[in-house]
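In: The following comprises the amino acid sequence and a computationally predicted model.
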Amino acid sequence: MVKKPTKGIKSGKASGRGYRDLTVKVKTARGRKLSSKLWLERQLNDPYVARARAEGYRGRAAFKIMELDDKYGFLVPGARVVDLGCAPGGWIQVAAPRINALGEAEKKPQGRIIGVDLQEVEPIAGAEIHVLDFLSEGADDRIKAWLDGEADVVMSDMAAASSGHKQTDHLRIIALCEAAAELAFDVLAPGGTFVAKVLAGGAEGTLQKQLKTHFTKVANVKPGASRSDSSEKFVVAQGFRGRGDD
């Protein structure tokens, strides 16, 4: 049973430190590759992994969206949210209470959150989750039908499967982010927000140009919860102007 996340915790007030004071070393077992050993060692010693486990979140990525929302304030009560590639559901776990998806805050508007992914995702209270390829034809219309209107926020923590080649992986994730942005242009209401993971590397110029055309403010941020050795960053585009005629 998943432990209910602690309410009211702000990412800026807790860095993830304090959950593990000793460094864990993993012995090389027969059949275990060195890369697997190093990954497991990093997981065991990652304070955000420990914090996620302690607070009932489905992954350390939950703290990234916490930090971004704490800074930019797009997950507000009453917001209509779409989470693309939502598995395993950590971002939804954070968003649902912040938008009042369960209606627990009686004097505040109740929000809605739709999660979509290629695979089935274990249900999360307050969210509606669908199996959908967001790249498929008509995906935008299906999402708006499920949401019963336009979205206030489209967010994505998706990453393409790693090829092991840094440049190729960079191009793949930028292409994925561009596709997510295109869907956001179709489903966002005026004034809406688009949040997505990208990789720093110099190939995102076209994406940045598109976002600056369609939004009044575009910020590029590396949350503290992102690993220091990772090239990932997040783009937060706010104040959607509308698609217009492109």
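Out: Thanks, I have the structure now. Computed from a predicted model, the values in this text were never measured in an experiment. Numbering: from 1, shown residues only.

In: contacts, neighbours, all on C-alpha from now
Out: OK.

In: Next, the buried residues of stretch 119-135.
Out: 121, 126-130, 132, 134 (16 or more other CA atoms under 10 Å).

In: An error on my part: the question was meant for stretch 201-217.
Out: For stretch 201-217, by 16+ other CA under 10 Å, it's 204, 207-208, 211-215.

In: what sits against the residue positioned nearest the centre of the chain?
Out: With distances taken as CA atoms, centre = their mean, the residue of the chain nearest its centroid is D157 (3.5 Å). D157 sits next to 84-86, 196-197 when contact means CA atoms under 8 Å, 6 or more residues apart in numbering.

In: Below is an additional structure, to be compared with the one above:
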Amino acid sequence: MSRAANGLRTRVRTAKGRKIGSTRWLERQLNDPYVKKAKAEGYRSRAAYKLIELDERFGFLKGVERIIDLGIAPGGWTQVVRRRLPKSVVVGIDLLPTDPIDGATILRLDFMDEAAPEQLTQALGGPADLVLSDMAANTVGHPQTDHLRTMGLVEAALDFAGDVLKPGGAFVAKVLAGGADSGLVAELKRRFATVKHAKPPASRKGSSEWYVVAQGFKS
């Protein structure tokens, strides 16, 4: 590695056997202030700051007691919840392995598995105040297909939220560029008092991700 002339930016030499794309990713990570901040503050990923910034804007963590975290790996969002709400009950699920988090129950299971909703509900032990979803489908490189697959997960997460949220609860989910489509927005507005789209500062400028924040579940 070498320092640029101004001494501020770390550059990565292209190593033998390393693809150019991998080098660019590594260089971006090394120079990302959110990555550095996450390491300094003990968060597992920079994604923790996306949730922090969304909550600062919308206040959906205030007073919540039971939370479900869909797509929990590597655990940054649940870390935020547990630090801010140490008495909360958090249940997370992911197909990927996730290291334990104090005070959280983590299920290693595909959310789309038919057994997942019941296991999540039983582990939570009561109606949820908040359902979080940072899930996104694995990309195949075809924008329209990638969008449809991810929105399919959002729709499934919303259906689940409709079954487990208590009146007044909230739903926060990752969507892609352009936000939720008109049909999904209509369904969100039918079920919640307010529906907003936001791109938190911690979300990289070049990323296609946005978040939908729905509050005031009508049951």
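Out: All right, it came through fine. Predicted, not measured: the structure shown is a model, and the values here were computed from it.

In: that older thread, narrow the buried residues of stretch 119-135 of structure 1 to those in strands?
Out: If you go by DSSP state E, the buried residues of stretch 119-135 of structure 1 have 127-130 in strands.

In: Now distance to T168 of structure 1 too, for these, in TSV please.
Out: Shown next, in TSV, are these (distance: CA to CA, whole Å):
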residue	distance to T168 of structure 1
A127	34
E128	34
I129	30
H130	29
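
In: Of the residues you listed, which is the nearest to R98 of structure 1?
Out: Among those, A127 lies closest to R98 of structure 1 (CA to CA), at 12.2 Å.

In: Make sure the closest one is actually in contact with V116.
Out: No - contact criterion CA atoms under 8 Å: A127 of structure 1 and V116 do not qualify, at 10.5 Å.

In: which one of the contacts of D157 of structure 1 sits closest to G138 of structure 1?
Out: L84 (14.9 Å).

In: Alignment lookup: that closest one to structure 2.
Out: Using TM-score structural alignment, the equivalent of L84 of structure 1 in structure 2 is L70.

In: So that match sits against L95, correct?
Out: No - the pair L70 of structure 2 and L95 fails to qualify as a contact (CA under 8 Å) at a distance of 10.1 Å.

In: Can you pull the residues that touch both of the two?
Out: Shared contacts of L70 of structure 2 and L95 (CA under 8 Å, 6+ apart): F111.

In: These two: which is more packed in?
Out: Shown here are L70 of structure 2 and L95; by other CA atoms under 10 Å, L70 has more neighbours (22 against 15).

In: That one and A186 of structure 2, how far apart?
Out: 22 Å (CA to CA, to the nearest Å).

In: ditto for E41 of structure 2
Out: E41 of structure 2 is 39 Å from A186 of structure 2, by CA to CA.

In: Can you check which part of structure 1 the strand ranked longest in structure 2 sits on?
Out: Secondary structure of structure 2 per DSSP E: the longest strand is strand 165-175. Per the alignment by TM-score structural alignment, strand 165-175 of structure 2 matches residues 188-198 in structure 1.

In: what's the mean gap between the matching stretch and the aligned bit of structure 2?
Out: Compared with structure 2 after fitting, stretch 188-198 of structure 1 has a mean deviation of 0.6 Å; criterion: mean CA distance after the TM-score superposition for structure 1.

In: Show me where structure 1 has its helices.
Out: Ranges of helices within structure 1 are 34-45, 47-55, 62-72, 90-98, 139-147, 166-187, 205-214, based on DSSP state H.

In: Report the angle between the fifth one and helix 166-187.
Out: Angle between the axes of helix 139-147 of structure 1 and helix 166-187 is 60 degrees (criterion: axes from the mean of the first three to the mean of the last three CA atoms, to 10 degrees).

In: What is the corresponding segment of structure 2 for helix 139-147 of structure 1?
Out: Mapping helix 139-147 of structure 1 onto structure 2 (TM-score structural alignment) gives residues 116-124.
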